[in-house]
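1. I would like to see how this sequence folds:
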Amino acid sequence: GGTPTGNGSTSNSQVIQVVAAENFYGDIVKQLGGSHVAVTSILSNPNVDPHEYESNVQTAIAVSKAQLVVENGNGYDAWMDRLLSASPNNSRVVLVGANIADHKLPDNPHVWYGIENMPAIAQAITAALKKLDTADASTFDSNLATFRQSLILLEQKIREINKKYRGTPVALTETIYLYQAVPEGLAMLTPFDFQKAIAEGNDPPADTVIEANNQITRKEVKILIYNAQTVTPITTNLQNKAKNLNIPVVPVSETMPPGKTYQTWMIDQLNTLQLSLATATGK
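-> Alright, predicted model coming up:
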């Protein structure tokens, strides 16, 4: 029951308590839930390596009270699984981005970087919100339509980059950017085993380190796409070599920077990439 008021809320609807393991999922929940959700995002600092996160008491309390939890899964945020099992709750809805994503790359948990994964993830979040607050279902549906519409700009930008720069040889410090580099048609020269090791916080095989360095010193790559969050002496060295040779370095972050939405974060990075490709190729 409850009569809908002008702002799309109802007199009997309560605010859904949500915990997101990462702030980009938290932002998407806010866009989809509007005033009907209160979101706590745990990983929200783009200057901290997410792989080194340790949960604390506040986090545990937030998870224990949450009606909806959104995590990435696929080993990316295993600490969240520990928090969930520490406070069992049958009525809590848990969504795992990597299990919902329908365009998954092998050995690569960074599904939120795949713009084409977001409709399915947003759809699942919307379904959960409707289940927890049926009175506001129509608001959630309309927010979902708005969100999906907003992804078109990102999809167009990726197509634009593909059209102009397809086949351009690039270096990547880790696997996170493959979710955009693949649809952009860029030729990723850095050995996959190097990228995967850096992404997982391990030492890359020695031969791949030599190869990644040689690709830069020989100027076989036009740009270096650099994860500014998982920084190691090896990746710092690559970045310095690239800068010394005037190879543009394009920083990307795993965690959404403050003051951004998912969409503005992604479009800003895509614009930076496009400018760097233009500089590097003269196209």
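2. please count neighbours and contacts with C-alpha atoms only from this point.
-> Fine.
3. the stretch 151-283 of the chain: strands as residue ranges?
-> 169-172, 187-188, 223-227, 249-252 (DSSP state E, counting those that start in this stretch).
4. relative to Ser11, which of the ones you listed is closest?
-> When the strands of the stretch 151-283 of the chain are compared by CA to CA, strand 249-252 sits nearest Ser11, at 43.2 Å.
5. got a markdown table for the strands of the stretch 151-283 of the chain, with distance to Glu116 and mean neighbour count too?
-> Compiled in a markdown table, these are given as follows (distance: least, CA to CA, whole Å; neighbours: other CA atoms under 10 Å):
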| stretch | distance to Glu116 | mean neighbour count |
| --- | --- | --- |
| strand 169-172 | 21 | 23 |
| strand 187-188 | 20 | 18 |
| strand 223-227 | 20 | 24 |
| strand 249-252 | 18 | 20 |
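6. between those strands, which one is nearest to Pro106?
-> Using CA to CA, the nearest of these to Pro106 is strand 187-188, at 15.2 Å.
7. correct me if wrong: Asn108 contacts Ile176.
-> Yes: counting by CA atoms under 8 Å, Asn108 touches Ile176, with 7.2 Å between them.
8. comparing the two, which shows the higher neighbour count?
-> Neighbour totals were compared for Asn108 and Ile176, and Ile176 leads with 25 against 20 (other CA atoms under 10 Å).
9. to compare against the first, here's another:
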Amino acid sequence: MTSRRRAASTALAGLAATAVALTACGTGEQAAPGADDKIKVVASTSVWGSVVQAVGGDAVEVESIVSDPSADPHSYESTPQDAAKVTDAHLVVFNGGGYDEFIEQILGSGNQKPTVEAVKDEHEGEQNGHEGHGDQPAAPEEHGHEGHGDQPAAPEEHGHEGHDHSVNEHVWYDLHVVHEVADQVATELGKLQPAKAEQFRQAAGQFEAEVGALEGKVGEIAAANQGKPVIVTEPVAHYLVEAAGLQDVTPQSFVKAIEAETDPSAAAVAEIQNAINAKQAVAVIYNPQTESPVTRNVRTAAEQNQIQVVEMTETLPEGKTYVQWMDTQIAALQNALNQNR
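-> Here you go, the predicted model:
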């Protein structure tokens, strides 16, 4: 959801298309790695840790702070051990946008080092910034994802009709963003070990080719299911739903309650239950990591009405890479939609 960690008035300018804002600062408290040393990278979640591993390979040692498949990163509270890991890292990769605010807080307490941030709140960067992170310009306002094939540029605002999704931090479901993060990781690793810069660049290219194949599958879904209605228990997969050409018809009253971190009112619950009972959606996209009695009831109602339920989560299942995980979820969505042809 989009405001679990911060008031919704904090605007993330052009979030999905902004993709990556990179802040490079001094070497901080950790000396640069030697040519034969592993580069120590801390990632906020296993999602970004997997991206780093794909690019860095055997040259990196990746520590993902939130890696429990059942954990909710929104509510994670960091420990002194986490701060120590960040201090010891050569590079920190995190989501940004307030999603993994614990990383931002650790960095803001004097842990100056190279970082890759998937989302950059331009307003926050202007006001707060991580001092010492360099004088990088704010992310540009126009982002057409040039070079990523014939995909249309992402719109500046990603709100479904009647829904406020202008602040949606789940950018790992925007495959263009993941491309950009891989590129930036390769760049930063190459700075830390210049002799391996080309190796990192090639690995990033291979990873991006795999992500491109995922984009092709999403394009197939869009071509066959344009405009089909879905209901979501939380907008975790907002960007994927959008890229797949699906229409999010979740009742606005329910969405607003979820995004405000409040229990939906009886009227809001009744509205979503009525939508499901009337079979207004062909699938329900369900996030088990933010499960509550209300969302469980939504799932039960969907199953009783023979509406397909597709699970989409916030972190990787154990033993899965980012590409494997996303491929499984995209396939599940495609299979669910095929059931309703």
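10. picking that back up, mind putting the strands of the stretch 151-283 of the first structure in JSON lines, distance to Glu71 of the first structure included?
-> As requested, the strands of the stretch 151-283 of the first structure are exported to JSON lines (distance: least, CA to CA, whole Å):
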{"stretch": "strand 169-172", "distance to Glu71 of the first structure": "25"}
{"stretch": "strand 187-188", "distance to Glu71 of the first structure": "28"}
{"stretch": "strand 223-227", "distance to Glu71 of the first structure": "21"}
{"stretch": "strand 249-252", "distance to Glu71 of the first structure": "21"}
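11. of those, which is nearest Leu68 of the first structure?
-> Nearest to Leu68 of the first structure, of those and by CA to CA, is strand 249-252 at 28.6 Å.
12. for the aligned residue in the first structure for Pro114 of the second structure, which non-adjacent residue is closest in space?
-> Matched across to the first structure, Pro114 of the second structure falls on Val93, judged by TM-score structural alignment. Using CA to CA, 6 or more residues apart in numbering and skipping the chain neighbours, the partner closest in space to Val93 of the first structure is Leu68 (4.7 Å).
13. wait, the one you found touches Ala21, no?
-> No: between Leu68 of the first structure and Ala21 there is no contact under CA under 8 Å: 11.1 Å.
14. what's the closest non-adjacent residue to His110 of the first structure?
-> Nearest to His110 of the first structure is Ile176, by CA to CA, 6+ apart, at 5.5 Å.
15. list the buried residues in stretch 267-274 of the first structure.
-> Under the neighbour-count criterion of 16 or more other CA atoms under 10 Å, stretch 267-274 of the first structure has 267, 270, 273-274 buried.
16. the residue nearest to Val93 of the first structure -> the second structure?
-> Match for Leu68 of the first structure (TM-score structural alignment): Leu91.
17. its match and Leu22 of the second structure: what is the separation?
-> Distance, Leu91 of the second structure to Leu22 of the second structure, using CA to CA, to the nearest Å: 12 Å.
18. if we can go back for a sec, and the match of Pro114 of the second structure, how many neighbours?
-> By other CA under 10 Å, the residues close to Val93 of the first structure number 17.
19. who's in contact with it?
-> 67-69, 128 (CA atoms under 8 Å, 6 or more residues apart in numbering).
20. among the residues you listed, which lie within helices?
-> Secondary structure from DSSP state H places Ala128 of the contacts of Val93 of the first structure in helices.
21. ok so, going back, right, and the strands of the stretch 151-283 of the first structure - which one's nearest Thr139 of the first structure?
-> So among the strands of the stretch 151-283 of the first structure, strand 249-252 is nearest, using CA to CA, at 33.3 Å.
22. just give me the mean distance for that closest one relative to the second structure.
-> Compared with the second structure after fitting, strand 249-252 of the first structure deviates on average by 0.8 Å (mean CA distance after the TM-score superposition for the first structure).
23. Leu277 of the first structure against Ile223, yeah?
-> Yes: because the distance of 7.1 Å satisfies CA under 8 Å, Leu277 of the first structure is recorded as touching Ile223.
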